[in-house]
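sequence? don't have it. structure:
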């Protein structure tokens, strides 16, 4: 029995029948390559499925080995996920290209016995000359190495976000999350994640297609970057209207922007922004498009075509690690491919210091747009007038599709079972709340939205 669409081992793919003593060697080789790579455990060299036993324990063991056996730190540079193929469980380890090359086996040191590079389908020792060359180019201006100008930082907001994911940040959390320099001081990543900072993300809105008539300018920031990111996502989700057109045969609904691509573009712009220049990304809404501009350039050594392949090269591994812990970032390296499913490569514009993504709005009739906006306002007002209970708070909040976690967070409820039994299920059974994926009620991508009021078009959209 073969694994999926079997591909032979190569520059970016390695199969392992089981976790072996040479595992870290393969990871080091991918970390030191330009594009990173993937290791599948539970598949032999011929691509035949053998599976793994106790996959949960194996995941934990892999994470622990990568954290402790490789230097410099690999935190934020790898992802470990469980797969199922036929009746076999597999482990997929996604390894990004690191920015602090050369990476090496800690016990062997920065030497040919500890440093490896991927050549074809093999991991080969580096020469001393290559090791010295890579070390000379090592990036030293990353936000993990820059000392925060302020050291009296607090992290209550970050701790709340971790608690909502059933994690508790202990007294050593700053060190564990790599928010300190080698000298033990808070670094710039810590500054961005602190309760108060000087980073503010702007969302501007213009009347027309140029920057002449600015009609709205919101700032989301001076707080934990996670909180600012969630605020920007919420703002753009509100702006991303659903337009409805009734035809003789069916009702056609379309959102201005593809919601999946929009979310990925926003998170990519923030997580991969070059904050060492102290310039945050910005978001600009025009009458016909959204423009997202982030500071930075294509990773060193990459061409534009290679950029679009989707290899993960994190600009800020400390932010990447936190955003993945909080389930804001999904599988590593998936962002660009999801955006390109909805928008062409020509949507990206590169310059030496900035990357801009231009996402055009879907073509809709102006009359339909105005009618839908008016209907949405009326529906919101009706729900607002009745918002005197928890159930009505949910209906008001879900005028735009929301996940189960977002609704619970909005209500301040932590008990998932109570929320489902006492609030969510009754609203679904009464038809007041609807699923975005009705055919897949247990899907992890499931969201919920308020049913149309008196025939008013809803803002249903698959997110």
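Ah, there it is. Being a predicted model, the structure only gives us computed values, none of them experimental. Numbering: from 1, shown residues only.

use CA for all of it now, contacts and neighbours both
Will do.

Tell me who's in contact with the nearest residue to residue 334 once chain neighbours are set aside.
Leaving aside its sequence neighbours, residue 334 sits nearest to residue 310 (CA to CA, 6 or more residues apart in numbering; 6.7 Å). By CA atoms under 8 Å, 6 or more residues apart in numbering, residue 310 lies in contact with 333-337.

Any chance of JSON lines for those residues, columns secondary structure?
As requested, these are exported to JSON lines (DSSP: H, G, I helix; E, B strand; the rest coil):
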{"residue": "333", "secondary structure": "coil"}
{"residue": "334", "secondary structure": "coil"}
{"residue": "335", "secondary structure": "helix"}
{"residue": "336", "secondary structure": "helix"}
{"residue": "337", "secondary structure": "helix"}
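
what's the closest of those to residue 251?
For the contacts of residue 310, the residue nearest residue 251 by CA to CA is residue 337; the value is 29.7 Å.

Let me know the distance separating residue 364 from residue 286.
To residue 286, residue 364 is 15 Å away according to CA to CA, to the nearest Å.

The two: which has the busier surroundings?
residue 286 (19 against 14; other CA atoms under 10 Å).

before we go on, here's another structure to hold up against the first:
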């Protein structure tokens, strides 16, 4: 977001998609009512530090950091906003005064603030909780707009794969120890993730298309969506057909795994130092690409998604409900959720970040990986083009061999060390890694996901008595 865009918003004034809040020293209570109404209507933009008439008063410098923290904490507090959302307040300096910009996307869910349902019109935010006709209309509109919310009343929980739900629970806990999914049974988890809903038009309840796509057995998925397909293709030598191909027709979690496996098979990796930690540029870059194909796709459209690796580029295509047309510019890009329920599950299991950050990361890592910017084209068919050039940073080139060797060395050492069960601290001390969060995300979690290490207490992953072992 650029300052010029902020000025345009102020000039335009308040309306159905724009709201100003003073919030000079703290967040006003009605900020979250506006967030709720924007989520329930068409989305919108909020400026903190601006009067109703557009005068910039600014947020007190001494209070700015706390206001930013309080906002992020509150929108993630299910007691305040249900379902919760992932929003951030972006800081700007205008006329030497601090203001915060918040982009609130339209949601596929009906949200409540303090247990009340708010909707939006030109005059502001309105509590419609006690107006049953308006509430029912809101639910019907949400279900009609987002195909992921389509209810399949005859699909039972037995039609889903218990091993996938168990894996999602494990991944969520690995991402965030103490995650509420850890204590939920399978049905509670599905309801918590809004994968079980009620159709307020017909009165039917059931699992949704999102639930089927994420956790369904293959035969159930293909019954609901016979056209579902993601085509991963390598086309370098045989330009008329392909050199390698993976025809992917399965759940979204394993579809992601297979796209990333295809990437790892056919694209070189370049390890890179970021904030004193080693990362894989390839995986960081194409994680965003793979996520985009699966999360932001319009599944009611039979157009098959494509992931194609060529000599000089990687490009993707997937069906889309466009909210704009043309090339996306990350400087003024306003993200719009295509499948918010699916996106939230992917975020919980560490396969995606908050809305909008993926585009920024895609541009960032593409420049480092290939030396050029990607192109994102918003049309009925959404396209991503990542150029493949020999240009990379000198740092990435110099580090690739040494860091790849170190990663392989750690894996071998840890697997051998854990033939006798060891706790996390013992492993960290043994390989001389002091940063706990880095060890958990970059070393321990991958070893668990690959099945090279196993927890001694699999039903309580956060137990203080937890240890890890490798098979002898």
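Sure thing, it's come through. In this text the structure is predicted, and so the values were computed from the model without any measurement.

now for the residue nearest to residue 334 of structure 1: what does it line up with in structure 2?
Residue pairing (TM-score structural alignment): residue 310 of structure 1 is matched to residue 333 of structure 2.

Identify each of the strands in the stretch 351-472 of structure 2 and give its residue range.
Here the stretch 351-472 of structure 2 has its strands, by DSSP state E, counting those that start in this stretch, at 375-378, 381-387, 454-455, 468-469.

Out of these, flag the one nearest residue 400 of structure 2.
So among the strands of the stretch 351-472 of structure 2, strand 381-387 is nearest, using CA to CA, at 19.9 Å.

For the closest one, buried residues please.
381-387 (16 or more other CA atoms under 10 Å).

hang on, the earlier thing: which one of the contacts of residue 310 of structure 1 sits in the busiest neighbourhood?
That'd be residue 335 among the contacts of residue 310 of structure 1, by other CA under 10 Å, with 22 neighbours.

you'd agree that one is up against residue 264?
Yes: under the criterion of CA atoms under 8 Å, residue 335 of structure 1 makes contact with residue 264 at 5.4 Å.

picking up where we left off before, specify the local secondary structure of the match of residue 310 of structure 1.
Reduced to three states by three-state DSSP, residue 333 of structure 2 is coil.

And it, how far from residue 111 of structure 2?
25 Å.

Which residues does stretch 317-328 of structure 2 contact?
With CA under 8 Å, 6+ apart as the test, stretch 317-328 of structure 2 has contacts from 293, 296-299, 301-307, 336, 338, 375-384.

Buried ones among those residues?
If you count burial by 16+ other CA under 10 Å, the buried members of the contacts of stretch 317-328 of structure 2 come out as 293, 296-299, 303, 305-307, 336, 338, 375-384.

quick one: the residue lying closest to residue 455 of structure 2 once chain neighbours are set aside from residue 411 of structure 2, how far?
Computed as CA to CA, 6+ apart, the closest residue to residue 455 of structure 2 that is not its neighbour in sequence is residue 468, at 4.6 Å. Going from residue 468 of structure 2 to residue 411 of structure 2 by CA to CA gives 13 Å.

between these two, who's got more neighbours?
Neighbour count, other CA under 10 Å: between residue 468 of structure 2 and residue 411, residue 468 has more, with 22 against 17.

Counterpart of that one over in structure 1?
Residue 468 of structure 2 maps onto nothing in structure 1, by TM-score structural alignment.

Correct me if wrong: residue 468 of structure 2 contacts residue 427.
No: counting by CA under 8 Å, residue 468 of structure 2 stays clear of residue 427, with 9.1 Å between them.

Count the neighbours of residue 244 of structure 2 for me.
For residue 244 of structure 2, using other CA under 10 Å, the count is 14.

what do we get in structure 1 for it?
Match for residue 244 of structure 2 (TM-score structural alignment): residue 216.

can you tell me which residues contact its match?
Contacts for residue 216 of structure 1 (CA under 8 Å, 6+ apart) come out as 204-206.

Okay, helices next: where are they in the stretch 301-450 of structure 2?
For the stretch 301-450 of structure 2, helices defined by DSSP state H, counting those that start in this stretch occupy the ranges 340-348, 357-370, 394-417, 424-431, 436-438, 445-449.

Tell me which of these is the most buried.
helix 340-348 (a mean of 22; mean count of other CA atoms under 10 Å).

Mean deviation, that one versus structure 1?
When structure 1 is overlaid, helix 340-348 of structure 2 sits 1.2 Å from its aligned residues on average, using mean CA distance after the TM-score superposition for structure 1.

Packing partners of that helix?
Helices and strands touching helix 340-348 of structure 2, as assessed by 3 or more CA pairs under 8 Å, 6 or more residues apart in numbering; DSSP states H and E, comprise helix 162-175, helix 209-215, helix 281-295.

give me that answer again for 7 Å
Helices and strands touching helix 340-348 of structure 2, by 3 or more CA pairs under 7 Å, 6 or more residues apart in numbering; DSSP states H and E: there are none.
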